[in-house]
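Asks: Okay, predicted coordinates and the sequence, questions at the end:
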Amino acid sequence: MSIPTGPWQPPAAAPTPSAQGLTPYPGYPLVVDRRPGPIASFFFVGSWLALMWLLEGIDVVTGGALDSLGVSPRIIGELPQIFTAPFLHFGFGHLMANTIPFLVLGTLTRMSGRREFWVATLSSIVVSGLLTWLISAPGSVTAGASGLVFGWLGYLLLRGLFARNWVQILIAAAVFGFFGGMLWGVFPTLPGVSWQAHLGGILGGVLAAWGLHRKANTAPGLR
């Protein structure tokens, strides 16, 4: 057994929450909110939007070469295109109609958390794309971000009810006030508009909200 030499030094104390810039609350676990803020979320979603504008510019220059990457119903070999279709549009007018809802609803969804954003996004894209692929008219091609936008809308409208969270319910009320009229898009009322993609997006967003926020913790009442 070796014996240390030299003057004795007391062991270094573990860093306290206050030393790390955090305020301790005796008797409670320390929680750090790592959800993306509004500015970071805005620029993250905005970068996706900039990519879509770039792709539409390329599509126009190449004479619509990217339009074939939309969803073609019941063609097995084109099933993976459910992941490319949300980022493509049939002209700048089509893209412009999706720009504001995409930016606002995407930013709000991103602010829910990174995991929540990716689950809601992938669920909306997959369910919207699959429903479009299954029931759209033969020979049609569907593209556009509206299925994803409807998915984010469904997620934001229902997550508060599943979580029983007053703040999220108030956000849902505001979202409904601004974008609730979009819900008519799930009905086959306008020719050339893919109600199938809209309906699938809503279902995907609701599924994500249920999976992420249903009240597994059984505390009764609203928070």
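Replies: Cool, got the structure.

Asks: Every contact and neighbour count from this point should use C-alpha atoms.
Replies: Noted.

Asks: Distance-wise, check Ile76 relative to Trp133.
Replies: 9 Å (CA to CA, to the nearest Å).

Asks: what residues are shared contacts of those two?
Replies: Residues touching both Ile76 and Trp133 by CA atoms under 8 Å, 6 or more residues apart in numbering: none at all.

Asks: Show me which of these two is the more surrounded one.
Replies: Ranked by neighbour count (other CA atoms under 10 Å), Ile76 and Trp133 place Trp133 first, with 26 against 9.

Asks: if I look at Leu148, how far off is Gly63?
Replies: 25 Å.

Asks: can you check Ala174 too?
Replies: From Ala174 over to Gly63 the distance is 40 Å, taken as CA to CA.

Asks: Out of Leu148 and Gly63, name the residue with the larger neighbour count.
Replies: For Leu148 versus Gly63, the count of surrounding residues by other CA under 10 Å is larger for Leu148: 33 against 10.

Asks: Spatially, what comes nearest to Ile202 if we skip its sequence neighbours?
Replies: Residue nearest to Ile202 in three dimensions, not counting chain neighbours: Gly151, with 4.5 Å by CA to CA, 6 or more residues apart in numbering.

Asks: again but with Pro138, I slipped
Replies: Nearest residue to Pro138, sequence neighbours excluded (CA to CA, 6+ apart): Pro73, at 6.3 Å.

Asks: got it, and His198?
Replies: Of all residues not flanking His198 in the chain, Gly147 sits nearest, at 4.7 Å (CA to CA, 6+ apart).

Asks: Presented hereafter is structure B, for comparison with structure A:
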Amino acid sequence: MAVKTHLRFILVICFVLIIIEIINMFTGRMLSGFGLLPRSVNSLPMIFTSPFIHGNWAHLLANLTTLVVMLLLMTTQNQRRMLGISLWIITFTGLCVWLFGRTAMHLGASGVVYGYFGFLLLAGWRSKRKRMMFISIVVAILYGSLLLGILPTGGFVSWESHLFGFISGIIAAWYWAK
């Protein structure tokens, strides 16, 4: 994939997330109903919508910043592999949160961010490619503190999404980074 195509893809993702937040804001947060509520059968399809819905602008911006960096680093994978990894992360994370998460509405792209983080940490060592190893080291240095986010915390942070996202990324790296 050419650099322009990668950047266009990332800009489209950002644009979609921002448009969804604008719609959510102007509809009195009606789209928040597309978040994931664990063990609710009606909420099962929301595994695929919850990463695109955020609680507010601060929540979106907190996720968007890191998501853009992780997406840029993920573009080292070919397009088909990157889409497969992304779908795996969204599905595995969502299912695990649905099965094991607290009974609360889980929203936001942080599970995907943590999935990419886990993938990028392990992919270099698993692939043994110098470029990927360099990316793994840079990610560990710059974003290693994200590991604290997988620990249970109080409040409205879905540490479950962080934990299962990270695990899904590690699993993805194990299988896709050879």
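Replies: That came in fine, so what should we check first? Worth saying up front: this structure is predicted, and the values here are computed from it rather than measured.

Asks: Remind me which helix or strand the aligned partner of the residue nearest to His198 of structure 1 in structure 2 belongs to.
Replies: Residue pairing (TM-score structural alignment): Gly147 of structure 1 is matched to Gly111 of structure 2. Assigned by DSSP states H and E, Gly111 of structure 2 belongs to helix 110-127.

Asks: Can you give the contact residues for that helix?
Replies: Counting contacts by CA under 8 Å, 6+ apart, the residues outside helix 110-127 of structure 2 that touch it are 51, 63, 66-67, 70-71, 73-74, 86, 89-90, 93, 130-137, 139-140, 143, 146, 161-174, 177-178.

Asks: In strands, which of these appear?
Replies: Among the contacts of helix 110-127 of structure 2, no residue falls in strands (DSSP state E).

Asks: From the chain's centroid, how far away is the biggest helix by length in structure 1?
Replies: Counting by DSSP state H, the longest helix found in structure 1 is helix 38-61. With CA atoms, centre = their mean, to the nearest Å as the basis, helix 38-61 of structure 1 stands 15 Å off its chain's centre.

Asks: what do you get for stretch 125-132 of structure 2?
Replies: The answer for stretch 125-132 of structure 2 is 22 Å, by CA atoms, centre = their mean.

Asks: What residues in structure 1 pair up with that stretch?
Replies: Using TM-score structural alignment, the residues of structure 1 aligned to stretch 125-132 of structure 2 are 161-168.

Asks: Next: stretch 33-52 of structure 2.
Replies: Against structure 1, stretch 33-52 of structure 2 falls on residues 68-87 (TM-score structural alignment).

Asks: next one: stretch 72-82 of structure 2
Replies: Using TM-score structural alignment, stretch 72-82 of structure 2 lines up with residues 107-117 of structure 1.

Asks: And the matching stretch, end to end?
Replies: First residue to last in stretch 107-117 of structure 1 (CA to CA) measures 9 Å.

Asks: related to what we said a few turns ago, could you measure the residue nearest to His198 of structure 1 against Ile82 of structure 1, distance?
Replies: On the measure of CA to CA, Gly147 of structure 1 and Ile82 of structure 1 end up 10 Å apart.

Asks: Now the common contact residues for these two.
Replies: Ile125, Gly129.

Asks: who has more neighbours, those two?
Replies: Using other CA under 10 Å, the more surrounded residue of Gly147 of structure 1 and Ile82 is Gly147, with 33 against 24.

Asks: Can you give me the end-to-end span of stretch 101-121 of structure 2?
Replies: Start and end residues of stretch 101-121 of structure 2 are separated by 24 Å (CA to CA).

Asks: List the buried residues of that stretch.
Replies: By 16 or more other CA atoms under 10 Å, the buried positions in stretch 101-121 of structure 2 come out as 101, 105-121.

Asks: what's the answer for stretch 20-33 of structure 2, then?
Replies: Ile20, Glu21, Asn24, Met25, Arg29, Leu31, Ser32.

Asks: Tell me the spatial nearest neighbour of Asp94 of structure 1, not counting adjacent residues.
Replies: Residue 94 of structure 1: His, not Asp. Closest to His94 of structure 1 by CA to CA, 6+ apart is Gly144, at 7.6 Å.

Asks: hang on, isn't the one you found packed against Phe87?
Replies: Yes. Counting by CA atoms under 8 Å, Phe87 is a contact partner of Gly144 of structure 1 at 6.1 Å.

Asks: got a list of what the closest residue to Phe83 of structure 1 other than its chain neighbours touches?
Replies: Counting by CA to CA, 6+ apart, the nearest residue to Phe83 of structure 1 once its immediate chain neighbours are dropped is Ile125, at 6.8 Å. Taking CA under 8 Å, 6+ apart, we find Ile125 of structure 1 in contact with Ile82, Phe83, Pro86, Gly147, Leu148, Gly151, Gly201, Gly204.

Asks: Appreciated, that's everything.
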